[in-house]
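Visitor: here you go, sequence then predicted model.
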Amino acid sequence: METEGTQGLRGTRSGHVPRQAVPPRPAAPPSAGPGGQAFVDWLRAPRTEAEPGIWAFGHRPRPPEEPDRIPGRQLISGALIAFLCGWLLWSLCWNGYLGSYWLWPLFLLTPDSWREAGGAQLAFVWATYLYYGLFALLLVVVFGRLGRWAEVWRRYGAGALRRVWDDTSAQPPAEPHTDPAAWPALREAGAPDIADRLAEEARAGRMTDVDQARIDRAWQSVRSRPERLAAFTETVRREGAAACAHPSGARDLTVRTARHDLLTRQVRIGTTAEDRRNPYAYRGTGFALGPGLLGTSLLAVGPAGAGKTGRVVRPVLESLCLQALAGQAAVVSVGAAGAPLAPDDAFDVVIRIGRPESEYDLDLYGGTTDPDEAAGVLAEALIGDLVVTDPVADTRRAATALAQLLGPYRAVHGRFPSVPELRELLDGGSAALGVLRSSLEGSAQAALLRELDARERQSGRAGDVAALLADRLALLDRPAFADFFDTAGKTRPFSLRALEHPLRVRIDLPERGHTDASRLLTRLVLAQFTECATGRADRSLFACLVLDDATQTVTAESLRGIQRLRSANAGAVLTLRTLEDVPEPLRTATLGAVGCRMAFAGVTTWDGARFAEVWGKEWVETRDVTNRQIIADEPLTRVVHTVRRLVTGRAVTAESVTVRTVERERWSASELAHAVPAGHAVLSLTTVRGDHAPPLLVDLRE
């Protein structure tokens, strides 16, 4: 059956899906995800539509905010004091310490004959008990109102009783047409036997959350193309929960380090702090990220050791890998070799640049056959970071110079040049250019000859960008990379054109001794990703690029590419130690190009000022309290004030409160630099639909 590229294809070029980089695991799902009854309970758990970033699994909205809400300690102490006062008054009355004065209403309302010898004394006894009851009820009402007992019951007693009732009461079994574990969509479509088969797989513990998400994804494709229904039902009937498997054969990750909910495609990364600066609806709720937020791209800034990799990048990458196994996403991760991102078996393709044992190679030209497109991407990677500082660097001129060489070379050799060959052409070597010219003169390629002539005229002139391109390309023309970036078909190059398939790709960069080359390669991958993600014919898969370190990667062109990802069902996750790693003219634009911004504990005040500027200001209510000394004129009042000053050590004052509404920064630069606790981060959110969330203080340790 058709599975939208989730089965059976080989290769690494556009339109082909490579197999897993390590031997596939057994078909039986591991115990990382929920299975059996736990899986059924996970399916049936409530998920509430909430504000952006709130962990929807089991979320219950908070009750409406009460601005005059009494603190819990004050409420309990007041209720206890009122109870003790009422009990004391009742004891004094009951034990006769107040005499019979409290009984005068009883004497007033009953006949004297009831209290005389031979009278209706039994009636008086009953009247007395009734009076005691009414008096006790009066005490309860009076002191209950004084102690706010109704508020105590509503806040603590009723909620606890309701939870106990929910836990002990038997829940009625869910109906098949409403039970998520019974696959009601399949039943409504006229396939009850398939729904029964999948429900049995779930109850027997042979289905996990990844299986459910993957089969549901395949079912959605069947609904859009009904001719696939027969093949889908046959596959599910034959393979059960293993149907429509990922090309790698994997049905889960061996290890999960975060909490995931594949029904909402969220990963929980922390808890929103109970802080006055956080909106009331967010306080104390779980915080999560998903494609709806990552589709606007995420920038995380914080010093080394702040938790960017372990508490944000790895959970997000893990979630995207799970979604790729479910046929919902494609992910590309770029980081230094040895970075704790995810194990090798979590990826289908692992490219270890600079290491001979690497099974895959990186396509230097992004899998394109268009010389102009290849030249534009390569120019951005080579000198995109120099445009701001070097007057010679111009990506448009660089792209033109490269296209003048790539076009003729491809026409002659049927492929693009390798790194040494391209470097020689950029250096203006007469031998290399002569071979190209002689080959073109023997064919009807007049236009390409003119391109070559123009390149020869410009070479050697002052300010020729080709010399700068050759110098930067020399970073890749090193012995460590001799076996990489091959264009002659000797290796297995991987192209980001394969993002139309649910791939999991990791690219390890050679950080030690090749820092500049690693940053050049990071810019190359970013440029290729934005070009390929926006150029996909099928954008049903969410594509995401995760850069564990984006130092000297952000350029003016890459920012424009990141902004285009939002409309292409794609996004990027970038981390920086400081905004100083971005050229000065681009720092504000960098924060403006992404929809989700994170400032970790430990950022500098200079970085904090940038975040404070982009987050803007809000109207807040301030209270100014003024104390003025009271000067008494009366002699008796003076004596009282003197005694009070001797006892308290302070003069008698009167308090004056002024309430004003002023505009203040949501988070100031000083607060971001000094008031964010360790293990926390402040982040703002924007969804692909345009919903916003103000800066939130989030505890990433919970």
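Guide: On my side now, so go ahead. Quantities reported herein were computed from a predicted structural model and do not represent experimental measurements.

Visitor: okay, CA-based contacts and neighbour counts for the rest of this
Guide: Fine.

Visitor: residues in contact with the most centrally placed residue in the chain?
Guide: Closest to where the C-alpha atoms of the chain average out (CA atoms, centre = their mean) is residue 289, at 2.3 Å. Contact partners of residue 289, counting by CA atoms under 8 Å, 6 or more residues apart in numbering, are 53, 266, 267, 268, 269, 316.

Visitor: the second one against residue 287, yeah?
Guide: Pointing back at residue 266 there. No - at 9.4 Å, residue 266 does not count as touching residue 287 under the criterion of CA atoms under 8 Å.

Visitor: between these two, which contacts overlap?
Guide: By CA under 8 Å, 6+ apart, the residues touching both residue 266 and residue 287 are residue 55.

Visitor: can you tell me how far residue 584 is from residue 515?
Guide: 21 Å (CA to CA, to the nearest Å).

Visitor: residue 48 too?
Guide: Counting by CA to CA, the gap from residue 48 to residue 515 is 46 Å.

Visitor: ok, structure two:
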Amino acid sequence: MDTDGTHDARTTNTGPTPRPSAPPPRPAAPPQPARAPRTGLDDWLRTPRRSDGPGVWAYGHVPRAAEEPEATPTRQLISGALIALLAGLLLWSLLWNGYLGAFWLWPLYMFTPDSWAGTHASVVASYVWYALVGGALLFGFGRLGRWPELGRRLLGDRAIRAARPALPARVEAGAADDPVRWPAVRAAGLGDVADRLEREVGDGRMNDVDYARIRRAWESVRVDPSRLRAFADAVRDKGAGACVHPSGARDLPARAARHDLLARQVLLGTVEDGARNPYARRGTALALDPDVLGTSMLAVGPSGSGKTARLVRPVVESLALQALAGQAAVVAVGAAGAQLGPDEAYDVVVRVGDPASVYDLDLYGGATDPDEAATLLAEAFVGDLPGVEVRRAATALAQLLGPFRAVHGRFPAVPELRELLDQVPEAFDGLRRSLEAGQPSMLRELDARCRQHGAHGDPGPALADRVALLDRPAFAGFFNVGAPDAAGQGRPFSLRALEHPIRVRVDLPERAHADASRMLARLLLAQFNAAAVARTDRSLFAFLAFDDASHTLTPETVRGVQRLRSAHAGVLLTLRTLDDVPEALRTPLLGAVGCRTAFSGVTTWDGKRFAEAWGTEWVETRDVTHRTVFADQPLTRAIHAFRKLVTGKAVTTDAVTVRQVERERWSASDLAHAVPPGYAVLSLTSVRGERAAPLLVRLAGTA
């Protein structure tokens, strides 16, 4: 049962899953390897996981109080501690010298026999009782004088923790719900299978990906009990290697971030322990998982702010690990050379414009309906052009794609589509003659396109110009899926493969063909929106990550992003600035995504948009007014004069006014100037509607 119940989709529409290839080696900066978990797998499994809000790193999390306790001035703590110490010493002196009587010695007399009088045992018992009474006084007056709080204030929590004895790192569970013992498998009557899995954990032959993958397979067995026997046989035969991913990989070649596959989280950074963040989240670790990524994320920051290394790469890596565990499908899109992980970490690597690319990109996204294919192409070709109606462009394309498919049984290749849009006589007349043989409905479509060609508002010329961007020598052999003369073309890949736990990277030729790359990025986003929603089996979390989404968004794709939340899918869009998005789409885009990130270095114009999206909150302000005190009595005036001579300040009284005011959570100026390098302000929303206020986060980067 290498794939039964874990990876196979319950649909029949896309054919076999693309298998990983072995492309020629490329020089690349190697990522820093980081294996996980860092402790033993059994300890990692037994560590409790708690979460009190979206984005909380659940591994070993200890919830904090909702509000910050009132801080006592250090001077007041010191004086209180000294007073408590003096009071305790005074009470001990009074007791020791008998000024308060001998009542405190009654327990000693009551519990020691008379035969002990004058013996060594009596002396020992007396000193033990003195120590108990002294310890009780020390504890009581210490609590009264708040000595522990003063110690934390002066020495710091870190020094106090270092002085405490270290707790054992391993906590053994013999409990019935011990995850190492696979209690659910045992409860189903598969004790021998559970024993095999437990031995795999104990002997170190199972890693975190194996555990997550086999647990996912077991969940599919619970849904479909007919797979129980195949699951048991696979585990008995292969142990930790059972139900393996179609690629055969059980881990990534290297990890650049810290992951918790049990909670499906990737550690992104640490919430700054400062006044700008809510007290309950200060100093806590922040992580991302499908629960928040399912609402989609927008990240804005200038070049060099860390969007790729500190956000895109960790998120893509996390989803790639989940794909190996049969839980997700991920597509990463970036310029050629972007550091999105080594080729070995992906099942499919599409290098558009590279003759050595093993895989080709299906221009039509695996669609078989001409109207659907035309809608996707129109969105990519002219969705960003003002004055060109996408609906009319889709109609024009459908008037050509339908007749061509009726004749040839496939969609046209790029050169053929360009000839049809330009109405080259040989191509157009040849298609007409083929339709006259018995395709009257399609002939009417072709005649309608012929009549509209060259009319006012005809989108044909704009479509032809955009198709010409792909009809270049650099792209020869690409996008021609099914064409008989496309010799040597790569294996086709379409986003219909999202029903499988697949890992895909698409490299776009951004430097040499910027316009074509942006058009292909729009096409991939439109195809992803359509494919993710059209899935019949949505058990896998589908995710699309753009390393640079500049000039990629259109009104329809923004609306499509909003629909992904209910389809168990999401996208990650990164921008250098919101100016790379049409002005009319900036506000809808910020409203369409549930997670928003502003990196260090954003402009005040971008900060204003984020400030508006995050809104305002009620805060308590304190206005302190200082008023000089004028004394009437001579002695008081003399004391005030002496105090002014010593301190250099006049005697004043403070009048404090407390009020509630409404302020922006983060102002445009703060976002532009108060976010340090390596930090970002990030807000999260879960698919269940839980929200995390904007948090100032120190990004972890590579592990």
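Guide: Now that the structure is in, tell me what you want to look at. What you see is a predicted model; the values in this text were computed from it and never measured.

Visitor: could you single out the nearest of the contacts of residue 289 of the first structure to residue 526 of the first structure?
Guide: residue 316 (18.0 Å; CA to CA).

Visitor: in this structure the closest one contacts residue 267, no?
Guide: Yes - with contact defined as CA under 8 Å, residue 316 of the first structure reaches residue 267; the gap is 6.7 Å.

Visitor: so residue 229 of the first structure sits against residue 222, correct?
Guide: Yes - between residue 229 of the first structure and residue 222 there is a contact under CA under 8 Å: 5.8 Å.

Visitor: compare those two and say which is more crowded by neighbours.
Guide: residue 222 (20 against 17; other CA atoms under 10 Å).

Visitor: ok, average deviation of the helix or strand containing the more buried one from the second structure?
Guide: Using DSSP states H and E, residue 222 of the first structure sits in helix 209-224. Compared with the second structure after the fit, helix 209-224 of the first structure shows a mean deviation of 0.9 Å (mean CA distance after the TM-score superposition for the first structure).

Visitor: please work out which residues outside the next helix or strand after that helix touch it.
Guide: Once the chain leaves helix 209-224 of the first structure, the next helix or strand it forms, by DSSP H and E, is helix 229-239. Outside of helix 229-239 of the first structure, the residues within contact range by CA under 8 Å, 6+ apart are 1-2, 191, 194, 197-198, 218-219, 222-223, 242-244.

Visitor: narrow these to those that are buried.
Guide: 2, 194, 197, 198, 218, 219, 222, 242, 243, 244 (16 or more other CA atoms under 10 Å).

Visitor: hmm, which two among those are most spread apart?
Guide: Longest span within these, CA to CA: 2 and 197, 20.6 Å.

Visitor: remind me, longest helix of the second structure?
Guide: helix 120-144 (DSSP state H).

Visitor: which residues of the stretch 151-300 of the first structure fall in strands?
Guide: Ranges of strands in the stretch 151-300 of the first structure, per DSSP state E, counting those that start in this stretch, are 259-261, 266-272, 286-289, 298-301.

Visitor: turn those strands into CSV, columns for distance to residue 68 of the first structure.
Guide: Putting the strands of the stretch 151-300 of the first structure into CSV (distance: least, CA to CA, whole Å) gives the following:
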stretch, distance to residue 68 of the first structure
strand 259-261, 36
strand 266-272, 22
strand 286-289, 26
strand 298-301, 37
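
Visitor: can you show me the strands along the stretch 301-450 of the second structure?
Guide: 328-335, 348-351, 359-361.

Visitor: residues in contact with residue 192 of the first structure?
Guide: residue 186.

Visitor: at 10 Å instead, please
Guide: 182, 183, 184, 185, 186, 198 (CA atoms under 10 Å, 6 or more residues apart in numbering).

Visitor: farthest-apart pair in those residues, please.
Guide: 185 and 198 (12.1 Å).

Visitor: mutual contacts of residue 229 and residue 222 of the first structure, please.
Guide: 1, 2.

Visitor: the nearest residue to residue 682 of the second structure once chain neighbours are set aside sits in which helix or strand?
Guide: Spatial nearest neighbour of residue 682 of the second structure, chain neighbours left out: residue 597 (4.4 Å); criterion: CA to CA, 6 or more residues apart in numbering. Using DSSP H and E, residue 597 of the second structure falls within strand 595-599.

Visitor: matching residues in the first structure for that strand?
Guide: Mapped onto the first structure using TM-score structural alignment, strand 595-599 of the second structure spans residues 596-600.

Visitor: I'd say residue 47 of the first structure and residue 265 touch.
Guide: No - using CA atoms under 10 Å, residue 47 of the first structure makes no contact with residue 265, being 11.8 Å away.

Visitor: between the two, who's got more neighbours?
Guide: Counted by other CA under 10 Å, residue 47 of the first structure and residue 265 do not tie: residue 265 has more neighbours, with 18 against 15.

Visitor: quick one: contacts for the more buried one?
Guide: 213, 288, 289, 290, 291, 292, 319, 320, 322, 323, 328 are the contacts of residue 265 of the first structure under CA under 10 Å, 6+ apart.

Visitor: go with 7 Å
Guide: Residue 265 of the first structure makes contacts with residue 290, as judged by CA atoms under 7 Å, 6 or more residues apart in numbering.

Visitor: could you do residue 546 of the first structure as well?
Guide: Counted by CA under 7 Å, 6+ apart, residue 546 of the first structure has contacts 332, 333, 334, 572, 573, 574.

Visitor: hmm, 8 Å instead?
Guide: Counting by CA under 8 Å, 6+ apart, the residues that residue 546 of the first structure touches are 313, 317, 331, 332, 333, 334, 572, 573, 574.

Visitor: wait, a strand at it?
Guide: Yes - counting by DSSP: H, G, I helix; E, B strand; the rest coil, residue 546 of the first structure is part of a strand.

Visitor: how about it, what's its partner in the second structure?
Guide: Match for residue 546 of the first structure (TM-score structural alignment): residue 545.

Visitor: distance of that match relative to residue 291 of the second structure?
Guide: On the measure of CA to CA, residue 545 of the second structure and residue 291 of the second structure end up 16 Å apart.
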